[in-house]
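In: When you get a sec, could you give me coordinates for this:
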Amino acid sequence: MPKSRFNERNLSHMLPNAITFANMALGVIAIYISKDTSSNNIKIASILILIAGAADKLDGYVARKLGATSQLGKELDSLCDLVSFGIAPMLLWWNMSINSSSLAVVLASLFYIGASAYRLARFNINGKNKYIEGLPITIAGIVMSGKCLYDVIYRLQFIDNTVLNSENLIIAVLLSVLMVSNFKIKIPL
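Out: Here you go, the predicted model:
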């Protein structure tokens, strides 16, 4: 029995969207796991965010290969990216920090999440360009969670948490500025 074009189209769109939802699920699970602030849980949460980065790269690749790119997929990807690379890395940082309630940490986190949302919105309205403007949120989220992972594995037992917290505060602000900046990166094929 021949397949209808309607079913083929739906199936081809389901796979990239499923990968996008996997990206978001990894971010949500990372948030949940990092609530328990044990070193092991912080490591697992950091790794989940890094895996979400691979899923984010994969969903676009699969959508292009299947000819299943759509405006809905683009918007869905941005919403899921905000969870996995905007909110999850900040909550991961809060949960591994002793002084997470300090005003500086809260303000830097809000700046980072706001810059993430702004960066994604700007990307969505720019249409098809040959360049990406500002640092992609996925890279920012990977840098932030990678730094937390590195700190927990190699540095936390040797360096005071206040020093690590100060470093992460500076990195969060720097990443925020880079996300909203106007520098251009050529889109890789």
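In: from here on, contacts and neighbour counts on C-alpha atoms
Out: Noted.
In: mind listing what the most centrally placed residue in the chain touches?
Out: Centroid-nearest residue in the chain, with Cα atoms, centre = their mean: Phe85, separated by 1.7 Å. Contacts for Phe85 (Cα atoms under 8 Å, 6 or more residues apart in numbering) come out as Gly27, Ile49, Ile137, Thr138, Ala140, Gly141, Ile142.
In: just checking, next helix/strand downstream of the lengthiest helix in the chain?
Out: As assigned by DSSP state H, the longest helix anywhere in the chain is helix 5-34. Scanning forward in sequence from helix 5-34 by DSSP states H and E, the next helix or strand is helix 39-66.
In: Is Pro188 in a helix, a strand, or coil?
Out: Per DSSP: H, G, I helix; E, B strand; the rest coil, the secondary structure class of Pro188 is coil.
In: Tell me how many other residues surround it.
Out: 7 (other Cα atoms under 10 Å).
In: ditto for Phe6
Out: 8.
In: and the gap between it and Ser12?
Out: Here Phe6 is placed at a distance of 10 Å from Ser12 (Cα to Cα, to the nearest Å).
In: about what we covered before: what angle do helix 39-66 and the longest helix of the chain make with each other?
Out: 160 degrees (axes from the mean of the first three to the mean of the last three Cα atoms, to 10 degrees).
In: another one to check against the first:
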Amino acid sequence: MSRGRHIPSLFTLGNLVFGVFALVLALGEQYNRGALMILMAGVMDFLDGKVARKLQVSSDFGKELDSLADLVSFGVAPAILAYALNLSDLGYMGLGISLAFVMCGALRLARFNVTTFSGSFMGVPITAAGAIVAILVLITNNQLPLPVLALPLVMLLLSGLMVSKLKVPKF
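Out: Sure, this is the predicted structure:
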């Protein structure tokens, strides 16, 4: 067995911890901190893959764990954060937008897990979509000039882009 094979999973679990923390902060109406936790989850997500490749310990287990963490941190957490901040003002429509974001993120991750990587992603990665929503939450919560419907419309657009066949290069 390879030494250090569990190290990338520690970063993945860090990603998950930040995602759950973002959810808890959303419940406590601490939207800025919640959004920052999503961005911190992004740092951990970046590092887990980098460390796995560096240590040459990539595995199917790591890929599955990463997807589960990503669904929480970049799907559920941003959707709940956005809903708690202002999508709830839209009633069932706001709830539907949040649910669509999570479901499209889950479909995107499932598709990624069963396809062979060809150098570019098919559809916008959930990590990018979640980070964009977190940044919009920061902007919206700090009363910077942003149209009222910007957050829900961007979330709907990102939902569609996650499940689209759009080729997105890996950076």
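In: Map Val154 of structure 2 onto structure 1.
Out: Counting by TM-score structural alignment, Val154 of structure 2 lines up with Ile171 in structure 1.
In: is it true that its match touches Gly146?
Out: No: with contact defined as Cα atoms under 8 Å, Ile171 of structure 1 does not reach Gly146; the gap is 11.6 Å.
In: Please, which helix or strand holds the aligned residue in structure 2 for Ala104 of structure 1?
Out: Superposed on structure 2 with TM-score structural alignment, Ala104 of structure 1 falls opposite Met93. Taking DSSP H and E as the definition, Met93 of structure 2 sits inside helix 92-114.
In: buried residues in that helix?
Out: 94-106, 108-109, 112 (16 or more other Cα atoms under 10 Å).
In: what's the average per-residue distance for the next helix or strand after it once overlaid on structure 1?
Out: Helices and strands here follow DSSP H and E; after helix 92-114 of structure 2, the next one along the chain is strand 120-122. Comparing strand 120-122 of structure 2 with its match in structure 1 after superposition yields a mean distance of 0.9 Å (mean Cα distance after the TM-score superposition for structure 1).
In: so how much does the helix or strand following strand 120-122 of structure 2 differ from structure 1 once superposed?
Out: Once the chain leaves strand 120-122 of structure 2, the next helix or strand it forms, by DSSP H and E, is helix 126-141. Taking mean Cα distance after the TM-score superposition for structure 1, the mean distance separating helix 126-141 of structure 2 from the aligned residues in structure 1 is 0.5 Å.
In: Superpose on structure 1 and give me the mean offset of whatever helix or strand comes next after helix 126-141 of structure 2.
Out: Sequence-wise, the next helix or strand downstream of helix 126-141 of structure 2 (DSSP H and E) is helix 150-163. Its aligned residues in structure 1 lie a mean 0.6 Å from helix 150-163 of structure 2 after superposition (mean Cα distance after the TM-score superposition for structure 1).
In: and helix 150-163 of structure 2 with helix 92-114, angle?
Out: 30 degrees.
In: Buried residues in helix 150-163 of structure 2, which are they?
Out: Neighbour-count burial for helix 150-163 of structure 2 flags Leu151, Pro152, Met155, Leu156, Leu158, Ser159, Gly160, Leu161, Met162, Val163 (criterion: 16+ other Cα under 10 Å).
In: What residues does the residue lying closest to Ser159 of structure 2 once chain neighbours are set aside make contact with?
Out: The shortest distance from Ser159 of structure 2 to any residue other than its chain neighbours is 5.0 Å, reached at Phe101 (Cα to Cα, 6 or more residues apart in numbering). Residues near Phe101 of structure 2 by Cα under 8 Å, 6+ apart: Gly75, Ala79, Met155, Leu156, Leu158, Ser159.
In: Where in structure 1 does stretch 106-113 of structure 2 fall?
Out: Counting by TM-score structural alignment, stretch 106-113 of structure 2 corresponds to 117-124 in structure 1.
In: The matching stretch against structure 2, how far on average?
Out: With mean Cα distance after the TM-score superposition for structure 1, stretch 117-124 of structure 1 averages 0.4 Å from its match.
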